[in-house]
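**Student:** Sharing a sequence plus its predicted fold:
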Amino acid sequence: MKLYGYWRSSAAYRVRIALNLKQLSFENLPVHLVKNGGEQHSDSYKALNPAQLVPTLVDGDLSLNQSLAIIDYLDEMYPQPALLPEDTAAKAWVRALALDIACDIHPLNNLRVLQYLTGPLALTEQQKLAWIAHWLSTGFTALEQRLAQSAGQYCFGDSVTLADICLVPQVYNAQRFALDLTPYPHIRAVYHNCLQLAAFALAAPEQQPDAQ
């Protein structure tokens, strides 16, 4: 398998964690999102992924984008360890937590959104940081309340799930932007517990070959 990603991409970070949890070997192919105007806009990469986003997973003849779709594919192809509970209601709860992060929190702080804020919309750096803090705080406040209902060691009890795979990269981003995490004890505890696992530690942005 080949994974096209960027060391600090939250979505690529999620897929790296999943691959590591499944103990799957993969070739890590960096796509620098900033250099040369963004390598994701190159003709060769656009042919692979017309959305011009990372990650893209290539497995044989299959070329797949969207981190959650990739993780779902990996979970079906390589069922152990399972990333979703067996119980239908529990599975839906975990998926909802993951989507809270991947669909409602992450996109508002994605690189291309931030570039548009400070580019065509001409926001100052201070205004951009205020935007980031507002949407992270809004999302984390709701997520903290949900984790109060379901968290054990991890987001859902004491087993690692898709929700944890999504949470860790988002907390990493929040720390990058100096968000005060004091109001979110459940989020902080889950993040700490996940980082004790090799699959998460090895997927960390600083551990990637293109980290700089």
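**Tutor:** Now that the structure is in, tell me what you want to look at.
**Student:** C-alpha from now on. contacts and neighbour counts both.
**Tutor:** Fine.
**Student:** can you give me the helices for the protein?
**Tutor:** Along the chain, the stretches classed as helices by DSSP state H are 10-21, 43-48, 67-77, 88-99, 111-118, 125-150, 162-176, 185-195, 198-203.
**Student:** among those, which is the most enclosed?
**Tutor:** Burial among these, expressed as mean neighbours by mean count of other Cα atoms under 10 Å, is greatest for helix 10-21, which shows a mean of 25.
**Student:** And that one, what does it pack against?
**Tutor:** If contacts are counted by 3 or more Cα pairs under 8 Å, 6 or more residues apart in numbering; DSSP states H and E, helix 10-21 sits against helix 67-77, helix 162-176, helix 198-203.
**Student:** ok, 6 Å please
**Tutor:** The helices and strands touching helix 10-21, judged by 3 or more Cα pairs under 6 Å, 6 or more residues apart in numbering; DSSP states H and E, are helix 162-176, helix 198-203.
**Student:** List of residues touching it?
**Tutor:** Residues outside helix 10-21 that contact it (Cα atoms under 6 Å, 6 or more residues apart in numbering): Gly5, Pro55, Ser67, Ile165, Cys166, Pro169, Ala199, Phe200, Ala203.
**Student:** Presented hereafter is structure B, for comparison with structure A:
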Amino acid sequence: MPAGALITILGWFASHLIVFTLIGFAVIGFFVLDRQPLAQAPLAAEESVSVAPVSKRPPVEATAAVTTNPAGAMPEVAPAESKSPPARAPKLIGGSIPVYDLKNRPAPEGEGFRPGGVPAEPPMELPSDRESLLQNARRAFWNGQFEAAEAVYMDLIAQYPDDADIFGELGNLYEGMGQADLARDAFFEAGVRLRNAGERKKLSQVIEILKKSGDERYMSLSDP
């Protein structure tokens, strides 16, 4: 090759050295930048792992199974039959009305109406005077507390055995209780005391009551 041509070529390369340098940097940069996404692609693929949604089952409600255990149940015990204590022998006051032991006296056979909630025993503390006792007996009678009224009348009879009015009111009480036989006995006792006291007007009323009820004892009260 002639020396002139070589000098010309070298001069041309020298004049275009900057251009070739820029082109070289561009090519190198292209390859470098093009390799970085390829190198990072597997990492991105590893990071973007899709997590499948976990299906949540509906909560299962716990149901308590109630079991009956017949063997564990308490057996029903039949209530024991209550036996009333025997009544004390009655003490007669001038006739057929007995003064009962009120706390131990059993109910009469064939007993009629008894209102609910009636106290089974008489009041423990009773006034001693006649009028207060009568008021207590009448109040209990009006309130339908027949047993309480009967208890007070019996207490009055024990204290005032010759009082005809007390026997008369007791007869009214027994009529209200549906105890016709006891009512006639009480009226008869009232008649005996009225005859002894000479109270003819009240006695005639008692005689009329016994006569209408078919009690022949009215004739003994009519005799002088």
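**Tutor:** Good, I have the coordinates. Note that the coordinates shown come from a computational prediction; the quantities given were computed from them, not determined experimentally.
**Student:** where does the TM-score land?
**Tutor:** Their TM-score after superposition, calculated using TM-score structural alignment, normalised by the length of the first structure, is reported as 0.30; 99 aligned residues with a Cα RMSD of 4.8 Å.
**Student:** picking up where we left off before, out of the helices of the first structure, which comes closest to Asp59 of the first structure?
**Tutor:** Distances from Asp59 of the first structure to each of the helices of the first structure were compared using Cα to Cα; the shortest belongs to helix 67-77, at 10.2 Å.
**Student:** Show me the contact partners of the closest one.
**Tutor:** By Cα under 6 Å, 6+ apart, the residues outside helix 67-77 of the first structure that reach it are Ala11.
**Student:** tell me the angle of that helix relative to helix 88-99?
**Tutor:** Orientation check (axes from the mean of the first three to the mean of the last three Cα atoms, to 10 degrees): helix 67-77 of the first structure against helix 88-99 gives 140 degrees.
**Student:** about what we covered before: of all the contacts of helix 10-21 of the first structure, which two lie farthest apart?
**Tutor:** The most widely separated members of the contacts of helix 10-21 of the first structure, counting by Cα to Cα, are Pro55 and Ala199 (17.9 Å).
**Student:** Need the helices of the first structure in JSON lines (columns: distance to Asp59 of the first structure).
**Tutor:** Written out in JSON lines, the entries for these read as follows (distance: least, Cα to Cα, whole Å):
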{"stretch": "helix 10-21", "distance to Asp59 of the first structure": "12"}
{"stretch": "helix 43-48", "distance to Asp59 of the first structure": "13"}
{"stretch": "helix 67-77", "distance to Asp59 of the first structure": "10"}
{"stretch": "helix 88-99", "distance to Asp59 of the first structure": "24"}
{"stretch": "helix 111-118", "distance to Asp59 of the first structure": "26"}
{"stretch": "helix 125-150", "distance to Asp59 of the first structure": "33"}
{"stretch": "helix 162-176", "distance to Asp59 of the first structure": "21"}
{"stretch": "helix 185-195", "distance to Asp59 of the first structure": "27"}
{"stretch": "helix 198-203", "distance to Asp59 of the first structure": "19"}
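**Student:** Of all these, which one comes closest to Glu27 of the first structure?
**Tutor:** Across the helices of the first structure, the minimum distance to Glu27 of the first structure, taken as Cα to Cα, is reached by helix 10-21, at 10.7 Å.
**Student:** the helices in the second structure, which residues?
**Tutor:** Counting by DSSP H, the helices of the second structure are 3-15, 17-47, 130-142, 146-159, 164-177, 180-197, 200-212, 218-222.
**Student:** For those, could you give me TSV that also reports mean neighbour count and distance to Leu92 of the second structure?
**Tutor:** Shown next, in TSV, are those (neighbours: other Cα atoms under 10 Å; distance: least, Cα to Cα, whole Å):
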stretch	mean neighbour count	distance to Leu92 of the second structure
helix 3-15	11	165
helix 17-47	11	117
helix 130-142	17	21
helix 146-159	21	10
helix 164-177	21	13
helix 180-197	22	10
helix 200-212	16	20
helix 218-222	16	18
